[in-house]
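Novice: I need the structure of the sequence given here:
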Amino acid sequence: MSISRIPFFAGLLSLVLAGCSSGPKPPDWQLEAKGSMERSVAAYLQGNSRVEGVEFARARTEISSTGRIDLMARAELLHCASHVASLVFEPCTGFEKLRQDAAPAERAYADYLAARLQLQDVALLPEQQRGAAAAGMGSSDAAVKGMTDPLSQLVAAGVALQAGRASPALVQLAVDTASAQGWRRPLLAWLGVQASLAEKGGDSEQAARLRRRIELTQGDAKAAP
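Specialist: Model (predicted):
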């Protein structure tokens, strides 16, 4: 998974990508920040919190050397987006410290992650998220399914669940997406949602099957959901 494919965060990497294609070598901080952010998000989705923390701290250090609030805000939002994709709903404290100096698009994305986006701000979101948000804070199964980026899909599904608008079909889509990418942490979280739905629906056989799948997914890693 490469965060350079996530439209909203392209600004964080644009100079790096341009430098890699032609022209002079980009500054070291750009290369280090890009690599550390990618490794941080990948580690979190795979269930490795230790590596995630180390790499994210390194990315913060590199970005802070530029004094660029916009880049730091987007790095914090990407960090929080990976948590929402894994159904960890908590304040995006790193971004909130920067909110007063952040751009409207960054503030809108933070509100989207917290499932409190205002309708008039939908147009400020990345293109992939607009359809799902306009349909009701990520409640449109078709809009989420139409996204081409798997992390964006999981974020939209997470927003929908947080807002209480996630259908069983959307939960299944999130399970399938996380499974296809081999992202252990969000897969465990979404399987847990499925198992709870089965139990509430009185389908003990399905719930037991899902619990066995959860046990298999945990494996030796025992990653936290």
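
Novice: C-alpha only now, for contacts and for neighbours.
Specialist: Will do.

Novice: for this structure, which helix is longest?
Specialist: Longest helix in the chain by number of residues, with DSSP state H as the criterion: helix 28-46.

Novice: in the next helix-or-strand element following that one, what counts as buried?
Specialist: Scanning forward in sequence from helix 28-46 by DSSP states H and E, the next helix or strand is helix 49-64. Within helix 49-64, the residues that count as buried by 16 or more other C-alpha atoms under 10 Å are S49, V51, E52, E55, F56, R58, A59, R60, E62, I63.

Novice: which one of the residues you listed is nearest D203?
Specialist: S49 (33.5 Å; C-alpha to C-alpha).

Novice: for the comparison step, fold the sequence that follows:
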Amino acid sequence: MVAVVLLTACSSKPPVPDWQMNAHASAQKAVDAYLGGNTRVERLEWDRARAEVARTGRPDLLARLELMRCAALVASLVPGPCDRFEALRADAAEAEIAYADYLAGRLEPSRVPLLPEPQRKVAVTGDAAALAAVQDPLSRLVAAGVLFQTGRANPAVMAAATDTASAQGWRRPLMAWLVLQQQRAESAGDAEAAAALRRRIAIVAQGAPLR
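Specialist: Model prediction:
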């Protein structure tokens, strides 16, 4: 959602300004690099995207960009505040503020209608069926990450998130969700499930180290 809004912000039918195309391309590369486990490329592309958006002098657009990064972190079970967005909160639009609060697991129910459509039902019901109905893989992972932060990630949610990351070949969130499942299996005393998850983790780890 944020990527689409960023690409279309301030646009009037062609031509699309260069900064929009450049920012969108770099932001997408940054997200892909992060999910794939390549932090070096991720940082370079975020810097490029920020530089392009900064050309507009608009903090609201920069806030949207920062939410893309924070959403990828939530999808990968990385805790912590969205500091770069918070620095821009005063100039952010209401929809972006609601989305940031959603990512942080503190969205008030009355503000759910401000969320991107794919996230709304998951935010209300918190069940695996609503999660499975989210068509976009990254949006599904983000929703699963929010459910985890709010203590609603049951085994079906964790399995759906793991399957989504696996199908996309997104090593960073896949490793995070597998480790979470392994810990839950060990806590439950399910040695067989824990061993199977360790084998999957070992396969993911055979690739280039997450960096």
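
Novice: what residue of the first structure matches up with R152 of the second structure?
Specialist: Here R152 of the second structure is matched to R165 in the first structure, going by TM-score structural alignment.

Novice: what about its match, neighbour count?
Specialist: 17 (other C-alpha atoms under 10 Å).

Novice: what do we get in the first structure for R48 of the second structure?
Specialist: Under the alignment by TM-score structural alignment, R48 of the second structure pairs with R58 in the first structure.

Novice: what residues are up against that match?
Specialist: Going by C-alpha atoms under 8 Å, 6 or more residues apart in numbering, R58 of the first structure touches A33, S36.

Novice: before we move on, what about G145 of the second structure?
Specialist: Listed by C-alpha under 8 Å, 6+ apart, the contact partners of G145 of the second structure are V74, A75, S76, L77.

Novice: any idea which of the residues you listed has the most stuff around it?
Specialist: For the contacts of G145 of the second structure, neighbours tallied by other C-alpha under 10 Å; top is A75, 27 neighbours.

Novice: in the first structure, what residue corresponds to that residue?
Specialist: When the first structure is aligned by TM-score structural alignment, the residue opposite A75 of the second structure is A85.

Novice: please tell me how far the closest residue to its match other than its chain neighbours sits from H79 of the first structure.
Specialist: Once flanking residues are discounted, A85 of the first structure sits nearest to V155: 4.3 Å by C-alpha to C-alpha, 6 or more residues apart in numbering. With distances taken as C-alpha to C-alpha, to the nearest Å, V155 of the first structure is found 12 Å from H79 of the first structure.

Novice: neighbour-wise, which of the two wins?
Specialist: A direct count of neighbours by other C-alpha under 10 Å for V155 of the first structure and H79 places V155 higher, at 25 against 20.

Novice: please tell me I have it right and L12 of the first structure contacts A75.
Specialist: Yes. Between L12 of the first structure and A75 there is a contact under C-alpha atoms under 8 Å: 7.4 Å.

Novice: helices along the first structure, start to end?
Specialist: Counting by DSSP H, the helices of the first structure are 10-21, 28-46, 49-64, 69-85, 93-96, 104-113, 127-134, 141-145, 150-162, 168-181, 184-200, 204-218.

Novice: between those, which gets nearest to L119 of the first structure?
Specialist: helix 127-134 (7.0 Å).

Novice: list the buried residues of the closest one.
Specialist: By neighbour count with 16+ other C-alpha under 10 Å, helix 127-134 of the first structure contains the buried residues Q128, Q129, R130, G131, A132, A133, A134.
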